[in-house]
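Colleague: Provided below are the primary sequence and the corresponding predicted coordinates.
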Amino acid sequence: MRIAIVTDAWHPQVNGVVRTLDTVIGELRARGHTVAVVSPDLFHSMPAPSYPEIRLAFTGLRGMAKQLERFAPDTIHIATEGPLGWAARHYCLRQHFPFSSAYHTQFPDYIARRTGMPASLFWPLIRRFHAPAIRTMVATETIRTELAGQGIGPLHHWSRGVDLATFHPDHVPPDLFFTLPRPIQLYVGRVAVEKNIEAFLSNTHPGSKVVVGHGPALEKLQAQFPDAHFLGQQSGAALAACYAGADVFVFPSRTDTFGLVMIEALACGTPVAAYPVAGPLDVLQAESGVMAERLEDAIAGALKLDRRRCHELGREFSWAASTDQFVAGLAPMALETTDVRLTHARA
């Protein structure tokens, strides 16, 4: 099958969306599928306001058509609701070409955090974007319930996986970890306002706080929390060593749809502390993490969990199963209901 994936999030960005797409694309190609990625590097782009690491690419119908028609896909998947996603949506509607979409990011909450405006103002735009999709893929049941409540559907389950060859407990921790006061509390991810990292860094549980990642809020947080340890971007075995060497992984975000870093931490045997929100509610079990409205309580509880059991539960997340779910959610090129749905969809 020839699969076109249109995404505004792609390399050199480092985030859960890129890592998910990159890994699934590798699985698809290993199975014999031909995959083309329509991403910002194919077009003129500009840095996103307040987030220069993200490039916003802009193209009209003609530019998107050129990329897609050159590849001649059997199916089109639109991964993100950014400028390229809207351009691909426009193309599909014009060509009466069925497509699938995905909901990776809580954009209404994300934009609300950055603008101070209520999230309810942005849901109509999200509904409009996904309305003509044959299926919208979602990672968890909590997000499925939320989107259904917002009138978005049909919805299709697409979970996530973990690279078990890389993420396991048998890594030697970084040298720094041998000198820090215990327990070592670890955060991994984008260093940005929507990740709520201040809540992690300001929690009062004793020990050391370590941040792995990069982003627009890095300098501010370094100045605000000089006792924390900021290790920058890490990947592969170096990242796995950070997970394995920590005593607890703290996931302070309230706006993620899944939280890939949680299952990576679990696969390395590290328990998770989080808020009881979408993502943690679906990923964590009583034996692998503790959720509480006070992070101090969640951290204290997580530190009591069995690391061996955390590792066992982390191993249950498979990229092979995730890829099976993705393929099942793709829109076929010819679908009897397509013309009816596209007639009623708003361009």
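Modeller: Done, it's in.

Colleague: going by C-alpha atoms from here, please, whenever you check contacts or count neighbours.
Modeller: Noted.

Colleague: for this structure, what's the longest helix?
Modeller: In the chain, taking DSSP state H as the definition, the longest helix is helix 16-30.

Colleague: off-centre distance for the helix or strand where Val211 lies?
Modeller: If you go by DSSP states H and E, Val211 is part of strand 208-212. The chain centroid and the centroid of strand 208-212 are separated by 21 Å, computed with C-alpha atoms, centre = their mean, to the nearest Å.

Colleague: next secondary structure after that strand?
Modeller: Downstream of strand 208-212 (by DSSP H and E), the next one is helix 218-224.

Colleague: buried residues in that following helix, which are they?
Modeller: 218, 221 (16 or more other C-alpha atoms under 10 Å).

Colleague: show residues contacting it.
Modeller: 191-192, 198, 228, 230 (C-alpha atoms under 8 Å, 6 or more residues apart in numbering).

Colleague: how about Glu293: what's its closest non-neighbour residue?
Modeller: In this structure, Glu293 finds its nearest non-sequential neighbour in Tyr275, 5.6 Å apart by C-alpha to C-alpha, 6 or more residues apart in numbering.

Colleague: in contact with the one you found, which residues?
Modeller: 251-254, 291-295, 298.

Colleague: can you check Met1 too?
Modeller: 32-34, 73-75.

Colleague: ok, and the most crowded of those residues?
Modeller: Thr75 (20 neighbours; other C-alpha atoms under 10 Å).

Colleague: state the distance from that one to Arg160.
Modeller: Using C-alpha to C-alpha, to the nearest Å, Thr75 is found at 21 Å from Arg160.

Colleague: equivalent analysis for His229, please.
Modeller: 29 Å.

Colleague: compare neighbour counts for these two and give me the winner.
Modeller: Arg160 (24 against 16).

Colleague: that one falls within a strand, correct?
Modeller: No - under DSSP: H, G, I helix; E, B strand; the rest coil, Arg160 falls outside any strand and is assigned coil.

Colleague: skipping adjacent residues, who's closest to it in space?
Modeller: Nearest non-adjacent residue to Arg160, counting by C-alpha to C-alpha, 6+ apart: Ser322, 5.4 Å away.

Colleague: below is an additional structure, to be compared with the one above:
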Amino acid sequence: MRILIATDAWTPQINGVVRVFQVTAEHLRAFGHEVEVVGPDRFPLTLPAPGYPEVRLAVAPGRRLARLIEAFRPDAIHVPVEGPIGLAARRYCRRRGIPFTTSFHTRFADYFEKRLGRGGSLALAAQRWFHRGGRAIMVQTDTLERQLTASGFGPVRRWGRAVDTQGFRPLRDEPDFDADFLALPRPIFLYLGRVSPEKNLDAFLGLDLPGSRVVVGDGPALATLRARYPAVHFLGYRTGRDLARHFSAADVFVFPSRFETFGLVVLESLSCGTPVAALPVPGPLDILGPTPLVARLSEDLRAAALDALSIDREACRRFAEGFSWEECTREFERNLELIPAATWDAPIRG
């Protein structure tokens, strides 16, 4: 099958959505499919997203996107993100009568209501309009499936998540690993991910915890939080093996976000053998269940972080090993196979 993914979330951005599509594309190619990813890097003119300068948005991508699609002539088109590329791909497919799928990655409605106090219903309506243009919307969890179905999205199909257990592995077990390379007082409580308002980092950074609080990542809130919490160690942006290195060195990964559709970093931490403390909200609850053995979920995030220190690190690794990228990608593949293949001789609609 020839598969085209038209996504506003792509390299050089670093986030969970980008990682999902990078790994999915790699596995699809390993299964014998031809995969073309059209991201902002394929367009000559981009602008920074408001408040997120590291996220580039393609300017007027419609014509070039159409040429890229027609040059590749895919059998299946997937459009995951409600940005300029996603909107242009949706419009192109609708005009040509080409079926496509979407997937749900960001709770814009929750974010607007919680952070701004308004705009949630409008954001939900806009996302519903976008995704109902496709033949199916893929979602990661039971919670999302129930919520989106109740809100009029559909048809909904499941597409779970997984973790790269080779890249994210317990480096503490390897003889050349120095668990004290951070040279900080223990225990070390780590957050790794985007440093942005929707991640609710004040809920972690303001905690009275022993040892050290560490933040690995970059984003629009970095300067503000660094000034607000001078006792916190902000280590900046990391990639590749360095991510597993920091996860492995930490004693607990603290995940304060309330607005996740999944929370891939939770699995990455567990895959490195590091227990998790998080809020009992969708995302962590869907991955871990209400009473997990490898994490502590509580509205009292301080108590959760301290209690997580006693969790068996080997149990964390075993839990993560149950999330296979191969099976996850097969699920994505099956969802594409359930819709008609694209045809290229239909008349263009006005």
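Modeller: Arrived safely. Remember, predicted model here, so these are calculated numbers, not experimental data.

Colleague: now the TM-score, please.
Modeller: Overlay of the two chains. TM-score (TM-score structural alignment, normalised by the length of structure 1): 0.92; 338 aligned residues with a C-alpha RMSD of 2.0 Å.

Colleague: before we move on, back to that, the strand holding Val211 of structure 1 aligns to what range in structure 2?
Modeller: Under TM-score structural alignment, the alignment places strand 208-212 of structure 1 onto residues 212-216 of structure 2.

Colleague: re earlier: which helices and strands does the strand holding Val211 of structure 1 pack with?
Modeller: In terms of contacts (3 or more C-alpha pairs under 8 Å, 6 or more residues apart in numbering; DSSP states H and E), strand 208-212 of structure 1 is packed against strand 184-188, strand 229-230.

Colleague: ok, average deviation of the longest strand anywhere in structure 2 from structure 1?
Modeller: In structure 2, ranked by residue count with DSSP state E as the criterion, the top strand is strand 52-58. Comparison of strand 52-58 of structure 2 with structure 1 after fitting gives an average deviation of 0.7 Å (mean C-alpha distance after the TM-score superposition for structure 1).

Colleague: buried residues in that strand, which are they?
Modeller: 54-58.

Colleague: distance from the helix or strand just after it to structure 1 after superposition?
Modeller: Counting by DSSP H and E, the element after strand 52-58 of structure 2 in chain order, helix or strand, is helix 62-72. Comparison of helix 62-72 of structure 2 with structure 1 after fitting gives an average deviation of 1.8 Å (mean C-alpha distance after the TM-score superposition for structure 1).

Colleague: how far off centre is helix 62-72 of structure 2?
Modeller: Relative to the centre of its chain, helix 62-72 of structure 2 is centred 26 Å away, using C-alpha atoms, centre = their mean.

Colleague: end-to-end on stretch 236-246 of structure 2?
Modeller: End-to-end distance (C-alpha to C-alpha), stretch 236-246 of structure 2: 12 Å.

Colleague: who's in contact with that stretch?
Modeller: Residues outside stretch 236-246 of structure 2 that contact it (C-alpha under 8 Å, 6+ apart): 167-171, 215-218, 268-269, 272.

Colleague: in structure 1, what range does it match?
Modeller: With TM-score structural alignment as the criterion, stretch 236-246 of structure 2 aligns to 232-242.

Colleague: quick one: the strand holding Val211 of structure 1 to strand 184-188, angle?
Modeller: For strand 208-212 of structure 1 and strand 184-188, the angle between their directions (axes from the mean of the first three to the mean of the last three C-alpha atoms, to 10 degrees) works out to 20 degrees.

Colleague: follow-up on the earlier one: for the longest helix of structure 1, packing partners?
Modeller: With contacts defined as 3+ C-alpha pairs under 8 Å, 6+ apart, helix 16-30 of structure 1 has these neighbours: strand 34-38, helix 319-329.

Colleague: which residues are contacting the longest one?
Modeller: By that I understand helix 319-329 of structure 1. The contact list for helix 319-329 of structure 1 (C-alpha under 8 Å, 6+ apart) reads 23-24, 27-28, 100, 135, 137, 156-163.

Colleague: buried stuff in stretch 8-17 of structure 2?
Modeller: 8-10, 14-17.

Colleague: no, scratch that, I was asking about stretch 199-218 of structure 1
Modeller: 200-201, 205, 208-215, 217-218.

Colleague: next: stretch 40-48 of structure 1.
Modeller: Pro40.

Colleague: which residues of structure 1 fall in strands?
Modeller: Here structure 1 has its strands, by DSSP E, at 2-6, 34-38, 45-48, 51-57, 75-78, 99-102, 135-138, 155-157, 184-188, 208-212, 229-230, 248-251, 272-274, 289-291.

Colleague: how close does the shortest one sit to structure 2?
Modeller: Mean deviation of strand 229-230 of structure 1 relative to structure 2 after superposition (mean C-alpha distance after the TM-score superposition for structure 1): 1.0 Å.

Colleague: centre of the chain to that strand, how far?
Modeller: On the basis of C-alpha atoms, centre = their mean, strand 229-230 of structure 1 sits 23 Å off its chain's mean C-alpha point.

Colleague: in PyMOL, select just the buried ones from the contacts of helix 218-224 of structure 1.
Modeller: Restricted to buried positions by 16+ other C-alpha under 10 Å, the PyMOL selection for the contacts of helix 218-224 of structure 1 reads:
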select buried, resi 191+192+198+228+230
